[in-house]
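>>> sequence unknown, structure follows:
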């Protein structure tokens, strides 16, 4: 075989070897993702749901690394690209003492009065627990517990899917997530506010002066005179406790997931307890729904709307937030979305102007030829009159004239 033939065979084998390697890596990635999913399911069954956001972030990063095996640069991007989410979680932890450092008094009574004004003297949290709370959690409280916990999981899942499918969309979502969370954290430091469950445990005398972490917050609402700052329940269902309770984790009891409920309680105790205004639970839910609204099939839009409303109901019924907190959370989400939309529009316009300036700086002889512009057709000139042709003499008559002229000579 000649050297030319050997070179031709080698050039044909190289693409085939590359395709074989790609197929093997694809199988490896699928196996790694399957192992990752099995580990997540096993830990969920044995240890409960990952209510710790740091653990959720670790789960997602591990899954993305498994899906990027064989792509070294992409694996490095996992660490770099998910750093903003880690910074958000760190900021949450640091925000616990922000109210004390800034020195702003905590709002205890204003949110209650705002809800009373909105609902003509009735506090929605008190009314809902009077009407719906039972001694044992009904089946639908399982749904409420899942909806509440989706706040700690869904944004990261959406970000993970976008990271794999569309990097431009992922960047847009990250800006929304980071902007909304940092705006909320800044407001928490400037305007600390106690949630309904804390107001039910404290009397006006206990919170005089607006303390951020009054000792009364860590006791039961049972026996607190007149229902504390929140107000007393006037009635209750059979077997239900006649005071306002923080019941967002009760639904897990129906699934025998008491460990999950305990983890939720531990997680709630470690976060900022006076971060009620605005409700980031409501704001982030609305922001995710708005982000996905034009990116999903139309059949999913009622589900997105129902999700936002169900989250609001969950927060009010379980004494996590006032209605005013939810309205302010929605308003903050809308403001951040509008600002980011204008920023994107300004950035595109700036890029367009920059491209135009770059074109103007190119010498004329290096610029591409302008496309030929079709000229408008000129009006047609009037046709000139055609002269009539002179009559042609017939050949017979011409011959006779010539013969006559010759005879005369």
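On my side now, so go ahead. Remember, it's a predicted structure, so these values are computed and weren't measured experimentally. Numbers count the residues shown, from 1 in each chain.

>>> all contacts plus neighbour counts: C-alpha atoms, from now on.
Noted.

>>> For the nearest residue to residue 33 once chain neighbours are set aside, give its distance to residue 403.
Nearest residue to residue 33 in three dimensions, chain neighbours excluded: residue 66, at 5.6 Å (C-alpha to C-alpha, 6 or more residues apart in numbering). Separation of residue 66 from residue 403 (C-alpha to C-alpha, to the nearest Å) stands at 116 Å.

>>> Those two: which is more packed in?
residue 66 (20 against 10; other C-alpha atoms under 10 Å).

>>> Tell me which residues touch the more buried one, please.
29, 32-33, 36 (C-alpha atoms under 8 Å, 6 or more residues apart in numbering).

>>> change it to 7 Å
Residues in contact with residue 66 (C-alpha atoms under 7 Å, 6 or more residues apart in numbering) are 29, 32-33.

>>> same deal with residue 318?
Here residue 318 is in contact with 246-248 (criterion: C-alpha under 7 Å, 6+ apart).

>>> Buried only: go through the residues you listed for me.
Burial by neighbour count, judged by 16 or more other C-alpha atoms under 10 Å, picks out 246-248 from the contacts of residue 318.

>>> Could you pull out the buried residues of stretch 164-180?
For stretch 164-180, the neighbour count (16+ other C-alpha under 10 Å) marks 170, 172-174, 176-177, 179-180 as buried.

>>> which residues sit in contact with residue 180?
So residue 180 contacts 333, 336 (C-alpha under 7 Å, 6+ apart).

>>> Roughly how far does it sit from residue 156?
Residue 180 is 14 Å from residue 156, where distance means C-alpha to C-alpha.

>>> Over to residue 358?
Distance from residue 358 to residue 156, counting by C-alpha to C-alpha: 39 Å.

>>> what about versus this one:
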């Protein structure tokens, strides 16, 4: 009996109860998980509000769950272990995980492919809930199996596209950028102003190049880090983000297949535009940090420049954060895509027209995903509710 009471005391904080309606005092039809300390089913100050359909207001009566009801409604016994990881154990596990990530990045390189990033983040979730049962940790593999497969297909497909005999476009983005900026591409203007004329890769590193390279490298991490945080915090919100993130990547893949286009540094090497240098790696040169693809080494497509998914992902993150957050500070998220776009143009990775296309694709994905979710919500609201049929 003492063991049963101990379990009940540990579960009462998250029990399932039928909450009286704060308007009419009737029992709610759908049980929901509440915390007794924060549960205020009768509105503010305990006053019963008028029922929307009229009639007299009834004073609600609070009921306590019976022994049998509490036993049925209580979560499984291992939920305490899942929810309550001791702070010393969590701190120790996170320190070990952080040291391993730093050692891996210093010796092999910072991972920039979906598989390595997901494995690293999975180990981070294990360290955070190190005392949780293993079936909870294996749930990560179950939930992420399909997204990981899709992202791996996307990563490989970018390299396969280069094997197709499709005409590469060289001059269109140059002409468009020159038309928008008075006869000179922004890449040439920025490199001449900030790097020198000529701009050489072996020149001393500027302080802002360290910032630009850091921002550029976050592209390989930010989307999946956000996804794993949402997975750990709110699975429904995780699905909302993953629809947009995967939709953006595969939308870009389709455009890569239909319209392969060379970036500015490659066009300069082939003589289609003035001399510009690919400066992406120079920002971290003095720090001794090298980006390395540790699992899918060598998979890539140099002519997958239209649209810019570096810009598209940064804009998608900013749009998603502004949409879902309520703090006035959420508008500061726009600094991230702004820095990313400047870095991409300065490093000769993308034209401005690529950035515009990437941003347009991100906005289109947000709009289409939201429209699909609203349509699904209307369908669920219009579907008839199940009817309980008494048997016997």
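Right, received. Where do you want to start? Everything quoted here is computed from the prediction, not taken from an experiment.

>>> hmm, back to that, could you provide the buried ones among the contacts of residue 318 of the first structure in CSV, with additional columns for secondary structure and distance to residue 104 of the first structure?
CSV is the format used below for these (DSSP: H, G, I helix; E, B strand; the rest coil; distance: C-alpha to C-alpha, whole Å):
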residue, secondary structure, distance to residue 104 of the first structure
246, coil, 25
247, coil, 29
248, coil, 28
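
>>> And those residues, which is closest to residue 18 of the first structure?
Nearest to residue 18 of the first structure among those, counting by C-alpha to C-alpha, is residue 248 at 53.3 Å.

>>> Which residue in the second structure aligns with that closest one?
Residue 248 of the first structure maps onto residue 280 in the second structure, with residues paired by TM-score structural alignment.

>>> Surely its match is in contact with residue 212?
No. In this structure, residue 280 of the second structure is not within contact of residue 212 by C-alpha atoms under 7 Å, at 8.3 Å.

>>> Helix or strand: which one has residue 99 of the second structure?
Per DSSP states H and E: residue 99 of the second structure is located in helix 87-107.

>>> Okay, the residue opposite residue 66 of the first structure in the second structure once aligned and residue 121 of the second structure: tell me how far apart.
Superposed on the second structure with TM-score structural alignment, residue 66 of the first structure falls opposite residue 127. Using C-alpha to C-alpha, residue 127 of the second structure is found at 10 Å from residue 121 of the second structure.

>>> circling back to that earlier point, out of residue 358 and residue 156 of the first structure, which sits in the more crowded spot?
The neighbour comparison of residue 358 of the first structure against residue 156 (other C-alpha under 10 Å) goes to residue 156, with 22 against 10.

>>> How about the contacts made by the match of residue 248 of the first structure?
The contact partners of residue 280 of the second structure, by C-alpha under 7 Å, 6+ apart, come to 213, 347.

>>> roughly how far apart are it and residue 306 of the second structure?
Using C-alpha to C-alpha, we find residue 280 of the second structure at a distance of 18 Å from residue 306 of the second structure.

>>> do residue 217 of the second structure as well
Distance, residue 217 of the second structure to residue 306 of the second structure, by C-alpha to C-alpha: 19 Å.

>>> again with residue 273 of the second structure
Separation of residue 273 of the second structure from residue 306 of the second structure (C-alpha to C-alpha): 18 Å.

>>> With neighbour numbers in mind, choose between those two.
Applying other C-alpha under 10 Å to residue 273 of the second structure and residue 306 shows that residue 306 carries more neighbours, namely 27 against 19.

>>> That one corresponds to which position in the first structure?
Correspondence of residue 306 of the second structure to the first structure, assessed by TM-score structural alignment: residue 277.

>>> Assign the residue nearest to its match when sequence neighbours are not counted to helix, strand or coil.
In space, residue 277 of the first structure comes closest to residue 325 once its chain neighbours are excluded; the distance is 5.1 Å by C-alpha to C-alpha, 6+ apart. Put simply, residue 325 of the first structure is helix when judged by DSSP: H, G, I helix; E, B strand; the rest coil.

>>> Show the contacting residues for residue 325 of the first structure.
For residue 325 of the first structure, the contact set (C-alpha under 7 Å, 6+ apart) comprises 276-279.

>>> following the helix or strand harbouring residue 312 of the second structure, which helix or strand comes up?
If you go by DSSP H and E, residue 312 of the second structure is part of helix 309-324. Heading C-terminal from helix 309-324 of the second structure, the first helix or strand you meet, by DSSP H and E, is helix 335-346.

>>> Can you give me the neighbour number for the alignment partner in the second structure of residue 80 of the first structure?
Under the alignment by TM-score structural alignment, residue 80 of the first structure pairs with residue 142 in the second structure. By other C-alpha under 10 Å, the residues close to residue 142 of the second structure number 10.

>>> Who are the contact partners of residue 142 of the second structure?
Contacts of residue 142 of the second structure by C-alpha under 7 Å, 6+ apart: none found.

>>> Tell me the secondary structure at it.
The local conformation at residue 142 of the second structure, judged by three-state DSSP, is helix.

>>> Residue 135 of the first structure now?
Here residue 135 of the first structure is recorded as coil under three-state DSSP.

>>> Kindly provide the distance from it to residue 320 of the first structure.
The spacing between residue 135 of the first structure and residue 320 of the first structure, counted by C-alpha to C-alpha, is 19 Å.

>>> who has more neighbours, those two?
Using other C-alpha under 10 Å as the criterion, residue 135 of the first structure and residue 320 rank with residue 320 on top: 24 against 11.
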